[in-house]
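>>> My questions are about this predicted structure, shown below with the sequence.
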Amino acid sequence: MPENSQSPRPSGPLIAITGIGCRLPGGVDSPTALWDAMVRGESLLSPVRGERWEQMSSQLHPEQRPEQPWTIGVIDDIEAFDHQAFSIPAHEAAQLDPQQRMVLEVVVEALNDAGLPPSSLAGSRTGVWTGSACFDQGLMTMQPGRLQRMTTMAGAAMAMLANRVSYHLNLRGPSMNVDTACSASGTALHLARQSLLLGEVDTAIVIGVNLMQFSGITAGFVDGGVIATDGMCRPFDEDGKGYVRAEATAALVLRRLDAAQESRDRVYALVRGSAANCDGYSPAGLYAPNPSVHLELLKQAYDSAGMDPAHVDYVQCHGTGTKAGDSSEGRALARVLAPGREGPLVIGSVKSLIGHTEGASGVVGVIAAALSLYHATIPPTACHETIRSTLKRLPLRVPTAPEPWPQTGRPRTAGVSAFGLGGSNVHIVLEQAPEPVAEDADDTAARPRLIPVSALSEPRLRDLAAAWAPVLADSTDLGRAASTAQHRRDHHPVRAAVVAESPQQAAAALTALGEGRSHPALVGPAGAPSQPGRLVWMFAGQGSQHADMARACHAELPVFREALEEARAALAAHLGRQPWRPGEPIPDFETAQHAIWLTQVAQAATWRHWGYVPDAVIGHSLGEVAAAHAAGALSLDDAARVVAARSALLAELEPVGGLLVTDLTAERAEEVIAAHGRVGTLVAAAYNAPDTTVLSGPEEPLEELRAALDAQGVFTRRVPNDVPAHSPSVAPLTARLAAALDGIAPRGSDVVFHSTAEAAVVDGAALDAAYWARQLRSPVRFTDALAQAVDDGATVLELGGRSTLGRGATATLAERGTDAAVVSAGDADRGDHAALLDQLAALHTRGHSPARWPEPVRSPVRLPVRWDHGQLSDTAAAAPTLAEALTVSEPDPATVLEALVHLVADTLGITPEEVDVDRSPIDLGLSSVAMIGLRDLFHEAHPALSTFGVRLLFDPTVTLTQLSEAILDHCHGVPVG
């Protein structure tokens, strides 16, 4: 981007706008929706209708009640709030200022737009600045004679607009509400920018909010003559008759530019400078602008930005539509910004679209200007036809249709003004963001992508998946969507994931999730435990190979490829030749052994790269070698030496015989061998499951037995590239293997090695040459070893080219009554990269989240945020139930207890089924504030409970059952003990 030598950048870091959230009139609920409305240029204002108008008009003095509803820019439902998402009890949420409620949601939306998971900011130096001049909640609730509670006061306090955000997100930076009237949120941004420049915070959240509940304020403005009588907001227009009040909640996320670029954030615009001042004594009165002070403000702002005022391209003005305000603002702009300019200064105001959002208008104006810079388009000003006569001779122009941003050879620039009733003013200077860093070519390659999706409950998850599906369907870059879902979203307890190779496949899987259906690309949903259990790595043996094994992972995953090539080099050193490489055929037993081991070593390295460390390992036959290396008991060179010697010796037996998989139990297998007179010739070589036994021995008797079993309807299958492993045929090889491995140096390890040769835990240091010689001949006692390795809550991860142990492991654990999950390796036709991501998805849904996600961090995609907007009552939903239960002549103790359980569940944000009635409220986790709230609900439920204190609530020995009994006694005249 070209730099202008006449406009040097200011000293200090540049501040980037990286996230936007908004709720505005006309159903505008995102930066995309706002920009679409701005480009259309059609007013979103209309007369207030329905219940909202009935509520407003009922508050008015009869003399001020209008014949027709006012035109006001209202947000559709200011009562809507997802209290469970913030763990706020319904009875507390019902008493909060709607501004507090909506601010919480919009901040989360802005953080998601910025690609900052809210949890990532916990404990951080993140500051919150809110700008609001709307104290309607206080006017309505803090009335003389009205019963007041702690929640009532906190719900109305303006300081809580910022502090509640800081509390719920656990933010440690400055937290304050700014009230400078209509410049409040602009001033808040100015203060936030200073804090970022000083290094006090690393991230700043700036909020503007204005929700109108008390109609008396509007009536006062109507009486003062500043409200447009025609219901139209016409900034700078000759027919402008005043402004239209409007509601808004808007939030910005600010970060220093260097940090934003390092994180590859989307940057809408830069905040290059800002200034704030006050009119002081204005000759025309307290409510009138002071023109000379406006001039000073503009000069200070552009000095702060290090910018020649003549270089600003567009100004998003305060522009309320009042004659005095428009005239004063226009003259000041012409005096300071017009000199030296080629052509008139282009000005406009988003208030023409949505009305005057008062305390929120500064942030709303900055959002409008930032979006204009981002899209390189100057938006029209709605309702504008003819510039005011007082401004006609000035070099000013108000566009009435979208215009491409003028090409000046300089970065695009815009100013934003906000003036407050009483004289507090602010002007903010924005500049075009630098071009984003180009994505690496590999980042956009076509390959399987993992898209995790999560929520607090399964219904919420389905709703979110349905909202994401159309976004993915329209996406041209699945990698960016996957990166956003992995890195830039919080991962909630109920989880699912999609592993797809195209946006269309991903959208179809998300649609299926939204509809409660399965899909080949969908993993889950499942509930992730807060503390996942032990992780056991399970390494498959012979038979897990296939023709395309490791091909895609080798081509697409650098860590996998590097680990496999390192293992190949180690194996080549002991073979004296180059071993198998992915993509090459697997024609024989020895090659198969090499391919299995190489694949498992590379998989293990990939899992470690993603942050997974096994608590224990278990291997099946050959799989024990990779397991020993993964545990740290064998070095890579020693493991390669074992594989080279072991596979070469066993390969000598390839013409001799092989392996036969059957669905026989261990006992039945022994009976079948004896019945056919093959004791000592055929043996049970491996016990893979309660109903799966692998037989081994010479070719002729093995085939005879297979034919006999087939005739009986017994399932049988020959293992490809097989030898008569773990049978008497192997005995002559054991001494030779021990000699070949003389000198290997196994070592102890913190990872537990469960031996399938001995069905016991074996210390890593004991995995010497003698062990591998015994292991060659010993049967694989997989079921016994697995039962010892896996306890309740554990997760078993299978490593191998394809799944050969997953079904058997699941059956074994189920028979033993072990509550554990098995994450099997994939099928050969799934593709090994996709199969590996399927396993990663399964681990994540079960609570084993990766420390490092597969996708690199890339610029964010707008993936929707969804809320559960149940209606809030004046009290908790269960309070009437408690009242009804207590006011009948003979209260039912079970009904009273049930109502109490619902109240406690609501307060804790859990389901009633999760409430243990044999525990006390304090033992269940209720805080002191929550206890007071619960007491208040008791008071509202029954008059007798107005004297019921919190003593029993705070007594850790009084269970909920006993508390309900005490409530019953108290309400019916029985003294509480």
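Arrived safely.

>>> okay, CA-based contacts and neighbour counts for the rest of this
OK.

>>> which residues in the stretch 401-550 of the chain form helices?
Counting by DSSP state H, counting those that start in this stretch, the stretch 401-550 of the chain has these helices, from start to end: 458-473, 478-487, 503-514.

>>> Just say which of those is most tucked in.
Ranked by average neighbour count under the criterion mean count of other C-alpha atoms under 10 Å, the helices of the stretch 401-550 of the chain are headed by helix 478-487 at a mean of 26.

>>> picking that back up, what's the closest of the helices of the stretch 401-550 of the chain to Glu965?
Evaluated over the helices of the stretch 401-550 of the chain, closeness to Glu965 peaks at helix 458-473, with 35.2 Å, by C-alpha to C-alpha.

>>> Spit out the contact partners of the most centrally placed residue in the chain.
Among the residues of the chain, Arg489 comes closest to the average C-alpha position under C-alpha atoms, centre = their mean, at 2.1 Å. The contact partners of Arg489, by C-alpha atoms under 8 Å, 6 or more residues apart in numbering, come to 112, 115-118.

>>> Next: Val107.
For Val107, the set of contacting residues under the criterion of C-alpha under 8 Å, 6+ apart consists of 21, 165, 205, 207, 251-252.

>>> Ok, Glu200 next?
Counting by C-alpha under 8 Å, 6+ apart, the residues that Glu200 touches are 125, 173.

>>> Quick check: longest helix in this protein by residues?
Of all the segments assigned as helix in the chain under DSSP state H, the longest by residue count is helix 589-609.

>>> So which bits of that helix are buried?
Burial within helix 589-609, assessed by neighbour count using 16 or more other C-alpha atoms under 10 Å, is assigned to 589-609.

>>> quick check, distance from it to the centre of its chain.
What separates the centre of helix 589-609 from the centre of its chain is 33 Å, taken as C-alpha atoms, centre = their mean, to the nearest Å.

>>> Please compare the first structure with the one that follows:
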Amino acid sequence: MMSIEVMHWLRNEIAKLVDRKLEEIDIHKPFSSYGLDSSKTMILSGELSAVLNIPVSPTIFWDFPSLYELSQYLEGNTEAQKLNLEPAASLEKPDRREPIAIVGIGCRFPNASGSAEFWELLLQGGDAVSQYPDYREQLGEMKVERQGGYLDQIDGFDYPFFHVSYREAIRMDPQQRLLLEVAWDALMDAGISPDSWANTKSGVFIGISNSDYGRRELETSEDLHIHSVVGSALCIAANRLSYFLGLQGPSMAIDTACSSSLVAVHQACCSIWTGESQQAIAGGVNVILSNTVTSSLSKAGMLAANDRCKTFDTLADGYVRGEGCGIIVLKPLSKALGDGDEVYAVIPGSAVNQDGRSNGITAPNQASQEMLLELAYENAGIRPHQIGYIEAHGTGTYLGDPIEVKALGKVLSQDKVIDDIVYLGSVKSNIGHLESAAGIAGLIKCALIMKHGIVPANLHFQEWNPEIPQESFPFVVPTQSVKLRSGNDVYAGVSSFGFGGTNAHIVLGRPTHRLPGESESSPFLFALSASRRDGLSVLAQQYVDRLKHTSQTDLHAICSTLLKGRKHHEHRLAIAATSKETLLEALEEYTSAIDSNLPYKGYGHVLSKLPGVVYYFPEHDTRNGNVSEEMTNGDVIYQQSYFVVSQLFLQMASESVHGLGEWRTFAKQFAHAEMLRSWGVRPLSCLGEGVGELTAMVVEGQLSLPVAIERLVRGNYNSTMRAETKIARGDVVLCLSSAPVWFPRKDESMLICNCSDELGKLQLQGQLFMKGLIVPEWSDRKKQSHMLPGYPWNHHSCWKPLGKNESESNGITCFC
């Protein structure tokens, strides 16, 4: 048939299908403008196949979205084919940019809180889709009739932690609450103390496109407040994060519907590449609190009959809605390596484009998807054959999946090596379609794949959709966990498409090689903290469980992360240990003591007003006699200070007094004081007896070190009484450097500073940490921060039922 004949035939058939007059069918208008939906195109493609005697895929009506374009293509018009099928060549190849490292992940997805639980869900082939939670009806919410990927305890929020009043908290969109907690989890997972990012050019980019809670608050509440307006504004979802953390880089909410969160990641990377941001937080969130959208999608036939995303499968008939929140922390790779960060994966390049004029504003465009892939791989500086895994948009629709896979197949088949396999997957088969958070869910899954080298099974796949010409493509959909192709030149891609036509694709590379951890033969300081004492015990128990079920753990790196990469709260636990076994024993002893409401020596509570420190130098040291004392303490400053005193004394004194113990007492006390000064401890005052009086005078600046040693040589010092009037209520007395002959009053506390070895030094640092006086620095140690237990949130129920004010809301508390 000639193009004119095809055009007339199609025009007549379309008029019959949509019940329109022939003259109403304009050959230049998109098919969708006549109501030609997926079911009608299936019928039409079958009839067209019979007329032309060639197979015609229903997706052709999306590739060539008007009668004129389709008829030109079917006749073999090469210009039309070139126009619609060949990706446009980029005008200028971009300069290679430094890869961006994903150093932290925070997530709360259906049946999974945190990257460790999410990875376990994926490995186990977990299906997190379920009925709408009954408790939400008790909160006053309308029941959503369809199954979906829903979150537990959506009303829970630790508002005191974020310095938010209850009155404001109940008016905040739960999406804003989720973002605060999950972003904090992401920073903890990265081993980054949030305080270190304050007042820096750190960007926040959040994908968000809906606010069921905020909309109903503004439309139905009888006691509107400015908190209602702020709590429902989409821009505040990003701005509140920047405000709370004190960040001064770009801060923006991005709405491109289902591609929102992946576009947010792309924008975050671009901001870092241009220097606008030093580092960034990026991700997305989605919460479903209304049956309206679900009902509309269901009536439109867009939701799967059995509420499961059967991606790539012949039974694919729609998707299932889901909710959740995902956040990643991004840094330039060089900065991440310089900071000693653990890296999940790297982003060498990304791209975003638009479908343009397709078969309807919500219809996909294969040619645009091909251009997107080509541009992303060009920006990343890689060839398509290097891709080993694709986390597809993969909603599980009968025509959407083939269009996506055809675009992937055309691009990824370039330069393909025969044995190379590209695995395809979609996290939507596990947790549903998270809409504005869908892209970040797929990206987090992909980053975990790159980190572990394992591709989890894709659920609900049995037989290829017949519209996907898979035999000509190198694709495999894994039905059980498989190993990703080895090699540092193997990459992965993540796709996300907005229903308005905004497409995004991000390339991920393997993390950089990490040096092996340090030997665990030396002792280490394990430190935890929380804003509540019961939260600290929950956190301690989480570490007990983790240590019992983890065989390979670099405890030195973990301890370094806990000390350097955490914000330290009021309630603190510090344990100096020599092995995993001794640490476990101490942690279990602590949790048992807390359960029994008993005191524990390793626990401390930092007051809002830190105590003062008073040094007490005793007259005698019960451990005198070790000539090589300067070499037995593991602190360099201590060793150097002890050596200086010993050399000065030996030069000034005659051999007859070299064996006396007084100078060693003085040397130890002075060396301990210098060591404490290097840690940042500054005494309010010093007191001493005998030799200790000389040390006190030197530390307070009343005597120079040479003069004090000269007096020591001549025995010119008195056994004076200690000046207890220098000790105020609440002060901490540091006894340097042996057990005292007296003890302070009940309103004071005493710490014995006698660091004869590395373990003793760590024990003292732990005691000072629990008092809030120092945070030990292990600057030369690598971090191991990923997948450690998250912060023990103290969740209060913060919900404002329809038509009620805050006085009528509940205040339930639970830990999460």
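That came through fine. Keep in mind the model is a prediction, meaning the values are calculated, not measured.

>>> TM-score for these two?
For these two chains in superposition, a TM-score of 0.81 is obtained (TM-score structural alignment, normalised by the length of structure 2); 710 aligned residues with a C-alpha RMSD of 3.1 Å.

>>> Check which helix or strand whatever residue of structure 1 lines up with Ser646 of structure 2 maps to.
Per TM-score structural alignment, the equivalent position to Ser646 of structure 2 in structure 1 is Arg568. Under the criterion DSSP states H and E, the helix or strand holding Arg568 of structure 1 is helix 558-575.

>>> where exactly do the helices run in the stretch 701-850 of structure 1?
Ranges of helices within the stretch 701-850 of structure 1 are 731-740, 769-777, 782-789, 806-815, 832-845, based on DSSP H, counting those that start in this stretch.

>>> Please read the previous query as pertaining to the stretch 251-400 of structure 1.
257-262, 291-305, 323-337, 351-354, 361-375.

>>> just so I know, which of these lies nearest Ala528 of structure 1?
Each of the helices of the stretch 251-400 of structure 1 was scored for nearness to Ala528 of structure 1 using C-alpha to C-alpha, and the closest is helix 257-262 (31.3 Å).

>>> Return the list of helices and strands in contact with that closest one.
Taking 3 or more C-alpha pairs under 8 Å, 6 or more residues apart in numbering; DSSP states H and E as contact, the helices and strands that helix 257-262 of structure 1 lies on are strand 15-23.

>>> what stretch of structure 2 does the strand it packs on fall on?
In the comparison with structure 2, strand 15-23 of structure 1 aligns to the range 100-108 (TM-score structural alignment).

>>> Mind reading off the mean deviation between that stretch and structure 1?
Stretch 100-108 of structure 2: mean distance to aligned residues in structure 1 after superposition is 0.5 Å, counting by mean C-alpha distance after the TM-score superposition for structure 1.

>>> Pull the residues that contact that stretch.
With C-alpha under 8 Å, 6+ apart as the test, stretch 100-108 of structure 2 has contacts from 113-115, 118, 151, 182-191, 269, 324-333, 336, 341-348, 444, 447, 511, 786.

>>> again, but for stretch 133-141 of structure 2
For stretch 133-141 of structure 2, contacts defined as C-alpha under 8 Å, 6+ apart pick out 142-143, 150, 152, 289-290, 799, 801-802.

>>> again, only this time at 6 Å
Stretch 133-141 of structure 2 is touched from outside by Pro801, with contacts defined as C-alpha atoms under 6 Å, 6 or more residues apart in numbering.

>>> what residue of structure 2 matches up with the residue nearest to the centre of structure 1?
Here Arg489 of structure 1 is matched to Arg566 in structure 2, going by TM-score structural alignment.

>>> cool, and Val790 of structure 1?
Aligning on TM-score structural alignment places Val790 of structure 1 opposite Ile727 in structure 2.

>>> And the closest residue to that match other than its chain neighbours, how far from Ala667 of structure 2?
Take Ile727 of structure 2 and drop its neighbours on the chain: the residue closest to it by C-alpha to C-alpha, 6 or more residues apart in numbering is Val614, 6.7 Å away. From Val614 of structure 2 over to Ala667 of structure 2 the distance is 19 Å, taken as C-alpha to C-alpha, to the nearest Å.

>>> what about whichever residue in structure 2 pairs up with Ala192 of structure 1, which helix or strand?
Taking TM-score structural alignment as the alignment basis, one finds that Ala192 of structure 1 is matched in structure 2 by Ala268. Ala268 of structure 2 is part of helix 260-274 when elements are defined by DSSP H and E.

>>> Now do the same contact list for Val455 of structure 2.
Contact criterion C-alpha under 6 Å, 6+ apart gives 449, 481-482 as the residues in contact with Val455 of structure 2.

>>> Of the residues you listed, just the buried ones, PyMOL syntax please.
In PyMOL syntax, the buried subset of those is picked out as below (16+ other C-alpha under 10 Å):
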select buried, resi 449
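
>>> which one of the contacts of Val455 of structure 2 sits closest to His505 of structure 2?
Using C-alpha to C-alpha, the shortest approach to His505 of structure 2 within these belongs to Ile449, at 16.7 Å.

>>> Kind regards, and thank you for your time.
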